[in-house]
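1. I would like to see how this sequence folds:
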Amino acid sequence: MSDFGTALPHPARDAALIERLRARRSAPAQGLAAPGPSHADLEAILEIGLRSPDHGKLFPWRLVVIGPQTRARWVAELEAAAPTDKDRAVLRKLAAPPVTVMVVSTPVDSPKVPLWEQQLSAGVVCMNLEHAANAHGYATSWITDWYAYDPRARALMGLRDDETVAGFIHMGTAAEPLLERPRPRVGDKVERLP
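-> The predicted model follows:
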């Protein structure tokens, strides 16, 4: 007996989606401004993010939507704890965007699914959130930075010792046009076996 639900329709070729994916690019987090996702858009974006591949149906992640009061408090406390001026400066990436979702990898004890696969699933949640936000018309930036790893910052953010930040997914409107950057060529990164 399968614990999968009803059959979904087979996806049709979607030229607009293909073009959107071919042109996907990140925005500088500190250059994201209002408007950000509305409540309804954010709920849809989160729902899409939760449809990510997950070996064993473990859901080895959690999402934290960081509201403006929490963001301001975190930035103030992190400024005081930042080891260097450069570390203080990168806090603009956390302070500027109108909406931020912290994706946390939460390991589940499983004899079948190794930790690495669970962490990959959390990474896919990050990418699905980006794609969903882009499809709703918002620019995004997926980053971590020093505060994802600093013990004092992790405590401030309420992370357990066994949890890791897969990413801060920042969403908003790009203040400037997004510029293309160098990309690898398929022939340089793909090996084809007979």
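
2. make it CA atoms for all contacts and neighbour counts henceforth
-> Noted.

3. quick one: secondary structure of residue 191?
-> Following DSSP: H, G, I helix; E, B strand; the rest coil, we place residue 191 in the coil state.

4. how close does it get to residue 185?
-> Taking CA to CA, to the nearest Å as the measure, residue 191 falls 12 Å from residue 185.

5. Show me what the host helix or strand of residue 70 packs onto, helices and strands only.
-> When elements are assigned from DSSP states H and E, residue 70 belongs to helix 68-81. Where contact means 3 or more CA pairs under 8 Å, 6 or more residues apart in numbering; DSSP states H and E, helix 68-81 is packed against helix 92-95, helix 151-156.

6. List the buried residues of the longest one.
-> Of the residues in helix 151-156, 153, 154 count as buried by neighbour count, 16 or more other CA atoms under 10 Å.

7. again with the shortest one
-> By neighbour count with 16+ other CA under 10 Å, helix 92-95 contains the buried residues 93, 94, 95.

8. Mind checking what helix or strand follows that helix in sequence?
-> Using DSSP H and E, the first helix or strand after helix 92-95 is strand 99-105.

9. ok, then the element right after that next one?
-> helix 115-135.

10. I'd like the next helix or strand past that next one.
-> strand 139-143.

11. And this one, please, so the two structures can be compared:
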Amino acid sequence: MRFALNEKNDAVVEFLRTRRSTPVLQLGEPGPSRAELEEILTIAARVPDHGKLAPWRFIVYAGKARAEVGEALAEITLADDADASPERLKLERERLTRAPLVVGVISRAALHPKIPEWEQIMSAGAACYNLVAAANAFGYGATWLSEWYAFDERAFSALGVTAGERVVGFVHIGTRGEPPFERVRPELADVVTWRGEI
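-> Predicted structure coming up:
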């Protein structure tokens, strides 16, 4: 869809105004097809990226790979708590199987002579959000989570995260079981500071 310079696109504005994450437990089959996911990821990668570094990458967890990661998370849990309940271990085993598909967004931010590391991390965050928005635009529900295993390096091998990388989040994608509820949003007066007149 093309539109003239400075022309408001009502459909896009309404989509952005009403976009909402879907709770992970409300995400069911089907998930995106391979072709759909490739389009979604192409859109997700279209973010501000000072220096064209692509300081992030995506890891797609699908099929049995999701349960394999869950087994590793359960093992880590048992190592920390030998008395972990069956319910807790079940929770860990199902971390990545709650939705049909999970995409890890991984920051590769590193020291650079011109591009601050913070800008690289922010680009990865933008990729994470763009992934959620793109999945929503394709008609799927999605939610961005970062749970304990995003910060525990013992899980990185099972997750496919390499040395020097950091997890920005896991985007769970599937079909909405019900319309997502609206939540309270901040009042502009609480989050906007005006400097000068428009």
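
12. Once they're superposed, what TM-score comes out?
-> Superposed pair, TM-score by TM-score structural alignment, normalised by the length of the first structure: 0.88. Supporting alignment: 187 aligned residues with a CA RMSD of 2.0 Å.

13. Looking at the helices and strands packed on helix 68-81 of the first structure, spot the one closest to residue 55 of the first structure.
-> If you check each of these against residue 55 of the first structure by CA to CA, helix 151-156 wins as the nearest, at 26.9 Å.

14. so the closest one corresponds to what in the second structure?
-> On the second structure, the counterpart of helix 151-156 of the first structure by TM-score structural alignment is residues 153-158.

15. Residue 127 of the first structure: which of the helices and strands packed on helix 68-81 of the first structure is closest?
-> helix 92-95 (18.2 Å).

16. ok, and what's touching the closest one?
-> Residues external to helix 92-95 of the first structure that are found in contact with it (CA atoms under 8 Å, 6 or more residues apart in numbering): 28, 29, 30, 71, 72, 75, 100, 170.

17. Highest neighbour count among those?
-> The member of these that has the most neighbours, counting by other CA atoms under 10 Å, is residue 170 with 31 neighbours.

18. quick one: what's aligned to that residue in the second structure?
-> Using TM-score structural alignment, residue 170 of the first structure sits opposite residue 172 in the second structure.

19. With adjacent residues omitted, what lies nearest to that match?
-> Spatial nearest neighbour of residue 172 of the second structure, chain neighbours left out: residue 102 (4.4 Å); criterion: CA to CA, 6 or more residues apart in numbering.

20. rewinding a little: residues touching the match of residue 170 of the first structure, list them.
-> Neighbouring residues of residue 172 of the second structure by CA under 8 Å, 6+ apart: 24, 27, 96, 99, 100, 101, 102, 103, 142, 143, 144, 145.

21. Which strand in the first structure has the most residues?
-> Longest among the strand segments of the first structure by residue count, using DSSP state E, is strand 164-174.

22. still on that earlier bit, how about CSV for the buried residues of helix 92-95 of the first structure, with distance to residue 53 of the first structure added?
-> Output for these, formatted as CSV (distance: CA to CA, whole Å):
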residue, distance to residue 53 of the first structure
93, 28
94, 27
95, 30
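
23. and of these, the nearest to residue 111 of the first structure?
-> Closest approach between the buried residues of helix 92-95 of the first structure and residue 111 of the first structure, by CA to CA: residue 94, at 36.7 Å.

24. where does the closest one sit relative to residue 107 of the first structure, distance-wise?
-> Counting by CA to CA, the separation of residue 94 of the first structure from residue 107 of the first structure is 25 Å.

25. Show me what residue 140 of the second structure aligns to in the first structure.
-> Looking across to the first structure (by TM-score structural alignment), residue 140 of the second structure lines up with residue 138.

26. isn't that match right next to residue 33, touching?
-> No - counting by CA atoms under 8 Å, residue 33 is not a contact partner of residue 138 of the first structure; they are 10.1 Å apart.

27. what residues are shared contacts of the two?
-> 172, 173, 174.

28. For the most centrally placed residue in the second structure, which non-adjacent residue is closest in space?
-> Closest residue to the average C-alpha location of the second structure: residue 171 at 3.1 Å, with CA atoms, centre = their mean. Excluding the flanking residues, the one nearest residue 171 of the second structure by CA to CA, 6+ apart is residue 144, at 4.4 Å.

29. how deep is that neighbour tucked in, by neighbour count?
-> So residue 144 of the second structure, with other CA under 10 Å, has 23 neighbours.

30. how near is it to residue 150 of the second structure?
-> In this view, residue 144 of the second structure and residue 150 of the second structure are 12 Å apart by CA to CA.

31. what does residue 187 of the second structure give?
-> 31 Å.

32. who has more neighbours, those two?
-> Neighbours per residue (other CA under 10 Å) separate residue 187 of the second structure from residue 150, with residue 150 holding more: 20 against 8.

33. Hmm, the more buried one is touching residue 171, no?
-> No - between residue 150 of the second structure and residue 171 there is no contact under CA under 8 Å: 12.0 Å.

34. All good on my end, thank you.
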